[in-house]
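S.K.: Return atomic coordinates for the entry below.
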Amino acid sequence: MDKRNTEQDFISAFWQLYEKKPIEKISINQLCQIAGYNRATFYNHFENIYALFDKAVYDILFPVKRNVFSSQNFYNLLQKDLMGSVLLTYFQQQDKYIELLFKRQNHYVLSDKIKKEFLLLISENVKPNTKVYEKIEILLEYQISAVLGVINYWYQKGKLISEQDILQKIYDISTKGVLTSLKTELQSIYEDSKA
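M.R.: Modelled structure (predicted):
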C-alpha cells in the first residue's frame, strides 16, 4: 500500500473519531484499530495525533490551495469573481469537516492555514517585512477573523440560512464593506417603515 493511501486511511479514521469526541480523547490505539494498521505504521507517517490533525485540516484546505493559492498573481485573482465561486464550492464539499472544527472550537487551525497560504501567495509579489506587507497582514487578519467569526455564528445559530446564502452574505460584506452593508440593511428597514 502506498504512503498516500495509508495516510488517507488514518485521516478517515481520525474524522470518524473526531465526530464523536475531542482530539484530546482520541487515542492512537483507536485510530489504528479503525484504520486497520498498527502503532508502528501510525508513527511511520505521523509524529503524534496533532500532526495527523494538522494533515487532516491541510487536506480539507487543499482544493482551495490548488484552485486559488496556485494563482501566480493575487491581485489579478481579486479582480475576477473566481474567489467567491471557488470558496462556495470548497465550503459545500468540506462542510461536514469544517463544521466539526467549529463545533470542537478548533477552527483556529483552519484560520492559521488560510492566513499562511494567503501570505505565501502575497509574498511572491510583495516583499515581506515591508510597510505594504504589514498592511496586507492586518487586512488579512481582519478579513479572515471576521469571516470565520460569521461562520462560527452561523453554526452556533443552527444554520438558519443556507450555505449559499451565508457565503453570499459574507462575500457581499467583504466586497462592499461592513459599514456600506449595514447602511444598506438599515436603509431598507427605514424605507419600509415610511411606506
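S.K.: alpha carbons only for contacts and neighbour counts from here, please
M.R.: Fine.
S.K.: Ile98 versus the residue positioned nearest the centre of the chain, what's the distance?
M.R.: Centroid-nearest residue in the chain: Leu110, 4.6 Å away (criterion: Cα atoms, centre = their mean). Distance of Leu110 to Ile98, computed by Cα to Cα, to the nearest Å: 8 Å.
S.K.: dump the residue contacts of Asn29.
M.R.: Applying Cα atoms under 8 Å, 6 or more residues apart in numbering, we find Asn29 in contact with 38-39.
S.K.: again, but for Val178
M.R.: By Cα under 8 Å, 6+ apart, the contact list for Val178 is empty.
S.K.: Leu52 too?
M.R.: Going by Cα under 8 Å, 6+ apart, Leu52 touches 10-11, 14, 46.
S.K.: And for Glu137?
M.R.: Contact analysis of Glu137 by Cα under 8 Å, 6+ apart lists Leu119.
S.K.: In which helix or strand does it reside?
M.R.: helix 131-156 (DSSP states H and E).
S.K.: Another for comparison:
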Amino acid sequence: MKKQPQITEKTKQNFINAFCQLYLQKPIDKISIKDITSLAGYNRSTFYLYFSDIYTLRHFVENDLLDYVRINLAKMDGNTNTQQSVLERLIRLFEMKEIELKAVLGEYGSSNFLRRLKKEVTSTIEIASNFVPGVDPNSNYFSYLLEFNVSNAISLFQLWLQRDKDLTKTELVTLSYQLYNYGVQGTKV
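M.R.: The predicted model follows:
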C-alpha cells in the first residue's frame, strides 16, 4: 500500500469524501460500508485497508480536522490583532476543509466534535482575547463571553454552509462582527 503514496492518499480521500456526502444525508448508524464503497468506487476489501469500520472513519475525519485547525491556528497567533481578522482567517481556514466540516457540523454530526472544535479555537489566549476584546482574561466573565462568541461564530458558519454560502465571506464576517459588538437589535443588514 505504501508503494504509491499519491494513489493511497487519493483512495483514502475518496473514502472520506464518500462518507461525508452520506453523513450529510443520514445518521452514521444508517450508513453502510457498502454505501461508502459504492459511492467511492472501490470494494470492501480496499476500504478495510484504510479503516476498520465506519466509526473509525468518522473518528479519523474528526481528528484530522482538529489537527488541521490546531496547526493552522498556531500559525495565526502572532498575526491576528482584531476580531474581524480572526473571523476572516477562521473562515478561510474552515473553507479549506469545507466538505468534512459541512458533514461533521451538519444535522447528523456529533456534539462532542463541536465541543472539541470550540476548545481548539479558544485554546490560545491571543485568539481568545480577540473574541472578547477589552475583557480581562482573568475576569470571571471572560469564559462565558468567550463561549458565547465562539459558539455564535461556529453556529453562523454552520448555517452559512447549510445555506450554500448565500452571503459573501465579507458579509458573513461583517454580520458576525456587528452581532458581537451591537447585538441583534444594533446590527444593520
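S.K.: Kindly provide the TM-score of these chains.
M.R.: Counting by TM-score structural alignment, normalised by the length of structure 2, the TM-score of this superposition works out to 0.61. Behind it: 171 aligned residues with a Cα RMSD of 4.0 Å.
S.K.: Now do the SS call for the residue nearest to the centre of structure 1.
M.R.: At Leu110 of structure 1 the chain is in helix, as set by DSSP: H, G, I helix; E, B strand; the rest coil.
S.K.: correct me, but it touches Lys55?
M.R.: No. With the criterion set as Cα atoms under 8 Å, Leu110 of structure 1 and Lys55 do not qualify as a contacting pair; they are 11.0 Å apart.
S.K.: intersection of neighbour lists for these two?
M.R.: Counting by Cα under 8 Å, 6+ apart, no residue touches both Leu110 of structure 1 and Lys55.
S.K.: all helices of structure 2, in order?
M.R.: Counting by DSSP state H, structure 2 has helices at residues 5-25, 33-40, 44-50, 54-76, 83-95, 98-104, 111-121, 125-131, 142-162, 169-182.
S.K.: Put together JSON lines for those, with distance to Lys188 of structure 2 on each row.
M.R.: Formatted as JSON lines, those follow (distance: least, Cα to Cα, whole Å):
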{"stretch": "helix 5-25", "distance to Lys188 of structure 2": "32"}
{"stretch": "helix 33-40", "distance to Lys188 of structure 2": "44"}
{"stretch": "helix 44-50", "distance to Lys188 of structure 2": "49"}
{"stretch": "helix 54-76", "distance to Lys188 of structure 2": "29"}
{"stretch": "helix 83-95", "distance to Lys188 of structure 2": "16"}
{"stretch": "helix 98-104", "distance to Lys188 of structure 2": "28"}
{"stretch": "helix 111-121", "distance to Lys188 of structure 2": "27"}
{"stretch": "helix 125-131", "distance to Lys188 of structure 2": "20"}
{"stretch": "helix 142-162", "distance to Lys188 of structure 2": "16"}
{"stretch": "helix 169-182", "distance to Lys188 of structure 2": "8"}
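S.K.: distance of Glu134 of structure 1 from Leu100 of structure 1?
M.R.: Relative to Leu100 of structure 1, and taking Cα to Cα, Glu134 of structure 1 is found at 32 Å.
S.K.: Same check on Leu179 of structure 1?
M.R.: 31 Å.
S.K.: One more: Arg4 of structure 1?
M.R.: Taking Cα to Cα, one finds Arg4 of structure 1 at 23 Å from Leu100 of structure 1.
S.K.: Have a look at the two and say which one is more surrounded.
M.R.: Per other Cα atoms under 10 Å, whichever of Arg4 of structure 1 and Leu100 has more neighbours is Leu100, with 18 against 9.
S.K.: contacting residues around the more buried one?
M.R.: By Cα under 8 Å, 6+ apart, the neighbours of Leu100 of structure 1 are 18-19.
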